[in-house]
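Undergrad: pasting a predicted model and its sequence here:
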Amino acid sequence: MKIRLTAALGLSAALLLSACAANEGTTTPDTTDSATADSSAVSTLEGTLAGKGSSAMNSAQTTWIAKFQDANPGMTVNYAPDGSGAGREAFMGAGVDFAGSDRAFTLEENVAGASSLCADDSIAYNLPIYVSPIAVIFNLEGVTELNLNPDTLAGIFNGSITKWNDPGIVATNEGVELPDMDITPVHRSDDSGTTENFTDYLNKTAPSVWTNEADGEWTYEGGEAAKGTSGVVAAVTGGTGTIGYADSSQAGELAVAKIGDDNFYGPTAEDAAAAVDVSPMEEGREANDLAINLDRSAEGYGIVLVAYGMACAEYADPAKAELVKAYLGYVASEQGQLDAAEGAGSAPLAPALRDKVLAAIDSIK
């Protein structure tokens, strides 16, 4: 694998994505240039990267890969949206060069030498790169708007509320004709960071109803199971009286519920960003291991996720490290975040968080 990072400085700083771009992590890039701002400058970055993980950020990864490869014709980046659990497992087994996950590696998982992809004394960095609301999608003939409070939402998904005309649903939907029809809740069948964020919200906002802890694997019986975000969307779309949860970028034409107590909110990138802004970093981690403890209590739409790019603090292969730094440096840059917002409807990282992420990427060896 040949790595040459001395050319291409004439391209937009955010789309060059060389090691130099990562080195400028604390500087706000100039976003006025487009991907084709200087077509005479040719990147000489060459190589292949493999990633796997979160299906929630698949739309964003598709956008990032296209932009990155356009700016760096010698690069090939592959991303398999097989789910957060599959991504973490592949990273630990050195089956990929980076992973995507809607939850961070825990402190117990993230110990030095856990992955042979990394140097013997290296941990993995959890790098926030994607912030998005999780939409509660439903398919109920004649109903296009639906308000649900956390207790009712939890009851639907734990199986204690089984009819669409249940009094709990009727109470928050005055004037809506709700049928005497069975509810079919659809959940993920795979180990999913989206599921973990969804159940974390239910556990924190409706603890008397959702008594199980947050988990990436579904812990209640009943309902219909589907693999991946696309599987949940397909099951809700193809059913009648169905309801599920998916990254809002992939809700498509399905109806989306509003969630709240006295006030009801639909999923927006702005609310997702606001929730992250008021959330602290998890305690007990190294400075560049940027796991976030999401605060679900903020006003607005609280069912949000942060997806992480997972990379070694130090790679066993230094050449691979430079490729990962180049790609993730673009992904986390101001331009990369704006590209994802346009392509996937996600919330760009706030400048302060973005600078922390870029500094962490810059430190990768």
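TA: Yes, it's here. Numbering: from 1, shown residues only.
Undergrad: from now on I want contacts and neighbour counts done on CA atoms only, so please keep to that.
TA: Will do.
Undergrad: I'd like the next helix or strand past the helix or strand where Leu127 lies.
TA: With elements delineated by DSSP states H and E, Leu127 resides in strand 124-139, which encompasses its position. Using DSSP H and E, the helix or strand that follows strand 124-139 towards the C-terminus is strand 147-148.
Undergrad: and the angle from the following helix or strand past that following strand to strand 124-139?
TA: Using DSSP H and E, the helix or strand that directly follows strand 147-148 along the chain is helix 150-158. Orientation of helix 150-158 against strand 124-139 (axes from the mean of the first three to the mean of the last three CA atoms, to 10 degrees) gives an angle of 90 degrees.
Undergrad: pull the residues that contact helix 150-158.
TA: Surrounding helix 150-158, the residues in contact under the criterion CA atoms under 8 Å, 6 or more residues apart in numbering are 161-162, 168-169, 183, 185, 202, 205-206, 209-210, 220-223, 259-261.
Undergrad: again with stretch 232-249
TA: Residues outside stretch 232-249 that contact it (CA under 8 Å, 6+ apart): 56-57, 59, 132-141, 164, 181-188, 194, 198, 225-226, 229, 250-251, 254, 267, 344-346.
Undergrad: please name every helix or strand in contact with the strand holding Leu127.
TA: Contact here means 3 or more CA pairs under 8 Å, 6 or more residues apart in numbering; DSSP states H and E; on that basis strand 124-139 packs against helix 228-238, strand 242-247, strand 255-256, helix 269-277, strand 304-312, helix 351-362.
Undergrad: ok, second structure coming up, stack it against the first:
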Amino acid sequence: MKLTRKTGLRSLAVGAIAVSSALVLTACGSDNNSGSSSPSGGSSNAAASIKCGSKANLLASGSTAQKNAMDVWVKNYMQACSGSQINYKPTGSGAGVTEFLQGSTAFAGSDSALKPDEVTKSKSVCKNGGQGIDLPMVGGPIAVGYNLPGVDNLVLDAPTLAKIFDSKIAKWDDPAIKKLNPSAKLPSSSIQAFHRSDESGTTDNFTKYLKGAAASDWSYSGGKAWQAKNGQSAPQSSGVAAQVKQTAGAIGYFELSYATASNIPTVKIDTGASAPVAASSDAASKMIADAKVVGTGNDMALKLNYATKADGAYPLTLVTYEIACDKGNKPETLDATKAFLNYVASDDGQKGLSGQGYAPLPTEIATKVRSTISSLS
């Protein structure tokens, strides 16, 4: 089935609007988020609909952004499938992909699609002519949090953010910031810009946005590792959020749940639309609705339009993928991998995301994902 931007992805906006407006992309695990809710969704109805695979000790790792969703999925699956063991380690997208390419996990969670060289490396792990493929599962916004007492409703645009995180704008009362916030009482204090110290899909998506929407002001190639000079760093989204929370004049990027949990104000982004856009699940859904499927074959990597000017579309948005072999999976874990991922992509699996702050997959994409999972060998 061929997916198009108009038919396959636009339905996400409709599906996500039905989700509570309080929904925000959550993350925890090693990235502990005290504001996250405990796993839920382990209802008897969900358990009854799960088709169990063979009993196996299934190891997986990667994205911290999907950890709360994984808590729900793992809890429900293991309750329904007695004897099955699923261990998902929230090591971060970079570490998760590395472990998958080393053959030590059945699948990986990543906030970035596989790069060409990673696809090539996967061919040595995926036997019988197979390779790693990207299966989108969840999406949501990346917030830019700040600590600037007395300043509410801060508005920034892509060029200004690029210059801030590249240390080219160093003071809060810089003319570029003043122009976007004419009524704000901006201090003359220094900007303390924080980025991730570890390899991160959040960093990859943040820098993709800067490169996609402000190419003339962001000269770096991007990736999971931070490339710009200067600035300050902290490990994991929890570390960046903590530094922003406690440091006057700070600014940093992390999943929206961290801002919500710690009461950190977030930047509204001027995209050129009729009004600046705040980070929210609905606004992220409108962004994803403008995406294109660019993967070939069974790969479902998406390309987001970071320069979007669509009203209400929040451009700093990520999609988390499960990465698995299309062919040549390990025989001892293949059946369990297919059964678990089929549940994850099922209607019940996606409905379980609502209380955890994620936007469920649109129907057409979920159908394609389930078909691809069923074909894994």
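TA: On my side now, so go ahead. Just so we're clear, the structure is a prediction, and the values are computed from it rather than from any experiment.
Undergrad: the inter-axis angle of the strand holding Leu127 of the first structure versus strand 242-247?
TA: 150 degrees.
Undergrad: against the second structure, where does strand 124-139 of the first structure fall?
TA: Mapped onto the second structure using TM-score structural alignment, strand 124-139 of the first structure covers residues 132-147.
Undergrad: return the distance of that stretch from the chain's centre.
TA: If you compare the mean C-alpha spot of stretch 132-147 of the second structure with that of the full chain, they lie 2 Å apart, counting by CA atoms, centre = their mean, to the nearest Å.
Undergrad: again, but for stretch 62-71 of the first structure
TA: 18 Å.
Undergrad: so where in the second structure does it end up aligned?
TA: With TM-score structural alignment as the criterion, stretch 62-71 of the first structure aligns to 71-80.
Undergrad: what's the average distance of that stretch to the first structure?
TA: Averaged over the aligned pairs, stretch 71-80 of the second structure sits 2.4 Å from the first structure after superposition, using mean CA distance after the TM-score superposition for the first structure.
Undergrad: so who does the residue nearest the centre of the first structure touch?
TA: A centroid search over the first structure (CA atoms, centre = their mean) returns Ala307, at 3.2 Å, as the residue closest to the centre. Ala307 of the first structure makes contact with 54, 57, 100-104, 128-131 under the criterion CA under 8 Å, 6+ apart.
Undergrad: out of those, who has the most neighbours?
TA: Gly100 (37 neighbours; other CA atoms under 10 Å).
Undergrad: that one matches what in the second structure?
TA: Aligned counterpart of Gly100 of the first structure in the second structure: Gly109 (TM-score structural alignment).
Undergrad: surely its match is in a strand?
TA: Yes - with DSSP: H, G, I helix; E, B strand; the rest coil as the criterion, Gly109 of the second structure is assigned to a strand.
Undergrad: burial count for Asn263 of the first structure?
TA: The local packing of Asn263 of the first structure (other CA under 10 Å) involves 12 other residues.
Undergrad: residue in the first structure paired with Gly249 of the second structure?
TA: In the superposition onto the first structure, Gly249 of the second structure corresponds to Gly241 when matched by TM-score structural alignment.
Undergrad: separation between the nearest residue to that match once chain neighbours are set aside and Val236 of the first structure?
TA: Leaving out its chain neighbours, the residue that sits closest to Gly241 of the first structure by CA to CA, 6 or more residues apart in numbering is Leu140, at 4.8 Å. When CA to CA, to the nearest Å is applied, the distance between Leu140 of the first structure and Val236 of the first structure equals 10 Å.
Undergrad: try Leu45 of the first structure
TA: From Leu45 of the first structure across to Val236 of the first structure, the span is 43 Å (CA to CA).
Undergrad: check Ala50 of the first structure too.
TA: In this view, Ala50 of the first structure and Val236 of the first structure are 31 Å apart by CA to CA.
Undergrad: between the two, which is the more surrounded one?
TA: When Ala50 of the first structure is set against Val236 and neighbours are counted by other CA under 10 Å, the residue ahead is Val236, at 27 against 15.
Undergrad: contacting residues for Ala332 of the first structure?
TA: 129, 349, 354, 357-358.
Undergrad: and for Thr172 of the first structure, the neighbour number?
TA: Every residue meeting other CA under 10 Å relative to Thr172 of the first structure is counted, giving 18.
Undergrad: please apply the same query to Glu221 of the first structure.
TA: Taking other CA under 10 Å as the criterion, the count of residues near Glu221 of the first structure is 9.
Undergrad: show me what it aligns to in the second structure.
TA: In the second structure, Glu221 of the first structure lands on Lys229 (TM-score structural alignment).
Undergrad: now its match: closest residue in space that isn't a chain neighbour?
TA: Nearest to Lys229 of the second structure is Asp166, by CA to CA, 6+ apart, at 6.6 Å.
Undergrad: next one: Glu217 of the first structure
TA: Distances taken as CA to CA, 6+ apart place Asp191 nearest to Glu217 of the first structure, at 4.9 Å, with adjacent residues excluded.
Undergrad: how close does the counterpart of that neighbour in the second structure sit to Lys338 of the second structure?
TA: With TM-score structural alignment as the criterion, Asp191 of the first structure lines up with Glu199 in the second structure. Taking CA to CA as the measure, Glu199 of the second structure and Lys338 of the second structure are separated by 28 Å.
Undergrad: out of those two, which sits in the busier spot?
TA: Residue environment comparison for Glu199 of the second structure versus Lys338 gives the larger neighbour count to Lys338, 22 against 19, counting by other CA under 10 Å.
Undergrad: so that one makes contact with Ser371?
TA: No - taking contacts as CA atoms under 8 Å, Lys338 of the second structure lies outside contact range of Ser371: 10.6 Å.
Undergrad: hang on, the earlier thing: of all the contacts of Ala332 of the first structure, which two lie farthest apart?
TA: Using CA to CA, the pair of these lying farthest apart is Leu349 and Leu358, separated by 11.0 Å.
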